[in-house]
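1. next comes the sequence, and after it the predicted model I'd like to discuss.
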Amino acid sequence: MDPRTSAQDVMRCDLCETAIVQMHCDTCLVNLCKACVGDHISDESKDHKVVKFQSRKSTLLHPPCTLHDNKRCEMFCEQCNIPICSACIVSKNHSGHNILEIIEIYNTKKMEIESKNEEMRKSIYPTYQDIASDVEKRISQLDKGYEGILTAITNHGEEWHRQIDKLVKKLKEKVDKMKIRHNSALEKHRAEINQRISDIDDEIRKLAKLLESNDISLFTHHENTITKFRKLLPKVDASFPVFTPMKFQEEQFHKLFGKLSTLSLTSEENGYNSKLKQISPEAGSSPPVKKLLNEPETDTTIDTKFGYLYNVACLSDEQIWTAGNNSSMKLFSINEGTLLQTINTESWRSPDAIAVTKIGELVYSDEYEASVNIVKNRKIETVIQLQNSKPKGVCITSSGDLLDIICSIGYNSKVVRYSGLTEKQIIQWDDEGQPLYSYSSGSKYISENKNLDICVSDWNATAVIVVNHAEKLRFRYTGNTSAQNQRKFSPYGITTDSQSHILTADYDNNCVHIIDQDGQFISYIYCGLSQPIGVCIDKNDNLFVALRGNSKVKKIKYLH
């Protein structure tokens, strides 16, 4: 085997190509053996820096001057932004300029490049790997997602077939009953006609016999019966029922059968920025750490005077929106406890959930109208209209998107993310294809955590279900199993604070659970709560709890 072409061969001198490399010229970036060093440095046009091979590239190579031959630039002119040599300085072309040693520029640039390399390796590259994994996951879920749509269409079609078959059967049974009645009437009429024919036949025989007789008394006592026969029996008839099929109108039929939304493909310029911010070293500082108070304390209590209170949402540090068991949504002053404004839903039914946008507009879901609506200048606009589905909990994300829990008739619930009117994301299944949320349309509330996790309290599932921004299930919290004398966990309202704590109202146990962002139980908040149902947090981490039992809102301090 030729040692020069063998994959296991050692490095050879770049000049003689036979001897083993021992030296290296940092100026020319050439590998040399000791015997060839003399020949290499004989070229005096360059300032050769020959070092041991193990120490290659240890000598900084200063750039050659573009104006002066055989000169290396050891300085740097900040005004001209170019490397310069000693001859350039003597020439006074850079007189009065700020001159730095080029090694300073090198060290500064090297630190910048090292920082960029660190960010590329530890932040940007892993982010793109996560994005690629996310795209792969979404591609892998295409079949399942579209299979669900096809199954829904098929099931709906089969249901229509069943209803049509049922209707056809009912109409046929009705026709059969009509036929029986029709036939019975004609049979009875036929019997009457046959009886009359038989009577006439008897009368004809009697008259013929009389005509053969010469007994005058028979003729004188003969009764005239022909009048009875001259009066014909009434005609019994019935017209056949007529089936009038409705004219088939394809457009109207499509509207009745169901609507398939269009495929919305969008390319969002900053769609992945939130992923990068989570791990980027330049993402900004974390919020200050706040510790829990030893004993949470009630700061304010507001009487909303609803029959039953269900929801609360913070508008500001001074005002909160509330909603209960009627159509009104009431805005209260927190400090004064006074009613400031009342808005009624368009359906005049109780809203299922309320939230406030980043610019202070009230949003509410209406199960009766199957819609999500926004209040702008006291006027209500429908932003989402659903078909065969019911909106439940709603929340506004840190990016301004709207998250809505949707319960479809006959199907598992799902979380849908909207940007304006555009449906951006659907969260419904875990990695094993199992539903994340319960089938029933019972109470469900939703909130986004500071780490962009999506948190849903599912009363029917007796659990808080948390998924990350990429739809991956992080954990299910089913209550504090170590607690004594506790009733079954009964989660309703849910919210999060600046520490990424998750807080959920436990209706049956008259308390609020605090858990960390990884689903670990931290503490309870009691504070004399009676049937807590709705919760929200203001920007100062004050907790507001809507109490169904007495229709009051409690403002609670629980963090230092």
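-> Received the coordinates, thanks.

2. contacts, neighbours, all on C-alpha from now
-> Noted.

3. what is the subsequent helix or strand relative to the helix or strand hosting Ala185?
-> For Ala185, the host element (DSSP states H and E) is helix 142-212. Downstream of helix 142-212, the first helix or strand assigned by DSSP H and E is helix 216-220.

4. residue contacts, the residue lying closest to Val553 once chain neighbours are set aside?
-> Counting by C-alpha to C-alpha, 6 or more residues apart in numbering, the nearest residue to Val553 once its immediate chain neighbours are dropped is Ala546, at 4.6 Å. Taking C-alpha atoms under 8 Å, 6 or more residues apart in numbering, we find Ala546 in contact with Leu309, Tyr310, Asn311, Val312, Pro532, Ile533, Gly534, Val535, Lys552, Val553, Lys554.

5. ok, structure two:
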Amino acid sequence: MYPQNIDRKILHQISVLERQGALNYPKCKTHSEELCTLYCRQCSVPICSVCSYRDHRHQHVIHIFEHLSKMKDCIRTDLQELKYSIYPRYERVAPTVQKANVRKNSEKLSANLKKQREALHKEIDDIFQEMQNKIENMDSKSIAFIDEQESDINHSTAKIEQRISHLTEVLDSNDFDLVFAYKSRNEEFKRMPAPYQVTLPTFTPQMINRKKIYQQFGSLSELCTSREEYEDETKSLDAISLSPVREELMHKPRLISEIQTDYGNQCQLIGISCLHDSELWTCGTDHTIRLYNFEGGLVNRVQILYDSLAGNIAVTLCGELVYTNSFLRCINIVKNAKTLTLVRLLDWMPLFLCSSSSGDILVTMINDIGEAKVVRYSGSTEKQNIQWDDQGQPLYSSGDKKDISENTNLDICVADLEAHAVVVVSSAGKLRFRYTGQSSSSTTPPSASTVQSFRPYCIATDSRGRILTADHIMHCIHITDQNGHFLRFIEICGVYYPRALCVDSRDNLYSFNCMARSKIKKIAYDV
């Protein structure tokens, strides 16, 4: 049976194929003894002649071979597109993602890394040899000096021995001429040779700072991946891409220890800064800056003058304590147990400060009309002023909470509380990015499902160039890479309303609980 609207050309093809037995019609699923020679376009199913009379309208019924021909036309079109359009484009894309290229680049990076390691080893060996040569030279000079002094003393001793022998002979003699000719030379021998003293040299090793070594060694850029779209007339094709890479961090930070201090309800802890990996400076509301070891022992203290408070503290590359005095609008440094005024300001109030890898000091400050800036000082000399972006707009808000830290790539990172942002500029003062918080269901601390209003109260950077920002309201730390890409949140091991952060050379984190300010927590967060 054939539909009335069948094309004569198709009818001829069907007749030829049927005579050749080349058409294998499917069996009807409803009428098992019938073959499906028809196709219903409305229902998109093969049907038999019985089905066409009972359940399907004739205007929608065509011969099944006609539908087969149309389907083959579609398949033929898709085949042509796959063979001559899509497949060649995959071939063009494939070389850009070959593993060999990735491995070749990794080998190149490793070779450059090894070369830099050898260069640093050579510098260290050269410095060692230079100091060793200096020690040997000083040793030779000291021995020569001592030998010279010893020779002078031996010469004088020999003369005294001769004199003693002569005087003994005179005493034993009754020779008038010999006795009467005697003249005392004791005054000559009383004049002892000038006393000699050798001040032996000493070696004072500097604390090895891992973060500074990273800066000296160099930086390794982050793996940046993207999916580039290839457009054609009908559809787009995504190029194959590598998966994004996240920094390896502990799934859950670990509390290493707690440092008990003398602070409490009467005197509250407000700031901390690592001197080295076994001691840290603290400042509070009692006009005293204290140095504690990690057992909680008080090592040193510095009294703040003029009955005012230390606004913020930091430690220079030389291990000297610096602090801001917002009340007197000055920046002080403690050298040899003496407090000296490094910078005195008139129209600006210093807030937070940090030491840079170059030995400079970076200071955030505000004035009475609501302007804010970052100033770089070399000693007492202002070297750089960072206040405006390229469009002449202020980089920072007018708020007085602006913690600051320099990253390993020399970026200057400011936690601007009032702006709800971490503002990062290059060492030249050019705006790189603003980080305004990140929400992630997979990494949100259990205490909160999302980050609502980002409140960056304090900031630190570690030896790998990661930026750690404490959220004062959400009781968590945001960790980003040096380009502002969010890595994850971490809880601060029971620290609520964090008021300060610092990181030692081994990337251990220090913070304290605003609700219980007598204890400083040492936390491991890195793998």
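-> Thanks, I have the structure now. Every value quoted in this text rests on a predicted model; they were computed, and no experiment measured them.

6. where does the helix holding Ala185 of structure 1 end up in structure 2?
-> Helix 142-212 of structure 1 lines up with nothing in structure 2 when matched by TM-score structural alignment.

7. could you check how far the residue nearest the centre of structure 1 is from Asn550 of structure 1?
-> The residue lying closest to the centre of structure 1 (C-alpha atoms, centre = their mean) is Val416, at 2.8 Å. The gap separating Val416 of structure 1 from Asn550 of structure 1 is 33 Å, by C-alpha to C-alpha, to the nearest Å.

8. cool, and Val37 of structure 1?
-> Taking C-alpha to C-alpha, one finds Val37 of structure 1 at 95 Å from Asn550 of structure 1.

9. ok, Thr462 of structure 1 next?
-> For Thr462 of structure 1 relative to Asn550 of structure 1 (C-alpha to C-alpha), the value is 24 Å.

10. and Glu136 of structure 1, by the same measure?
-> Taking C-alpha to C-alpha, one finds Glu136 of structure 1 at 50 Å from Asn550 of structure 1.

11. which strand or helix spans the residue nearest to Val553 of structure 1?
-> Here Ala546 of structure 1 is assigned to strand 543-547, by DSSP H and E.

12. equivalent range in structure 2 for that strand?
-> Against structure 2, strand 543-547 of structure 1 falls on residues 509-513 (TM-score structural alignment).

13. hmm, back to that, give me the contacts around the next helix or strand after the strand holding Ala546 of structure 1.
-> Later in the chain than strand 543-547 of structure 1, the nearest helix or strand by DSSP H and E is strand 552-559. Residues outside strand 552-559 of structure 1 that contact it (C-alpha under 8 Å, 6+ apart) are 290-293, 295-305, 309, 312, 525, 541-547.

14. please redo it, this time with the cut-off set to 6 Å
-> Applying C-alpha atoms under 6 Å, 6 or more residues apart in numbering, the contact partners of strand 552-559 of structure 1 are 291-293, 296-304, 542-546.

15. show the buried residues in those residues.
-> Pro296, Glu297, Thr298, Thr301, Ile302, Asp303, Thr304, Asn542, Leu543, Phe544, Val545, Ala546 (16 or more other C-alpha atoms under 10 Å).

16. ok, now which ones touch the corresponding residue of structure 2 for Asn449 of structure 1?
-> The alignment partner of Asn449 of structure 1 in structure 2, by TM-score structural alignment, is Asn407. When the contact criterion is C-alpha under 6 Å, 6+ apart, the partners of Asn407 of structure 2 are Thr461, Gly465.
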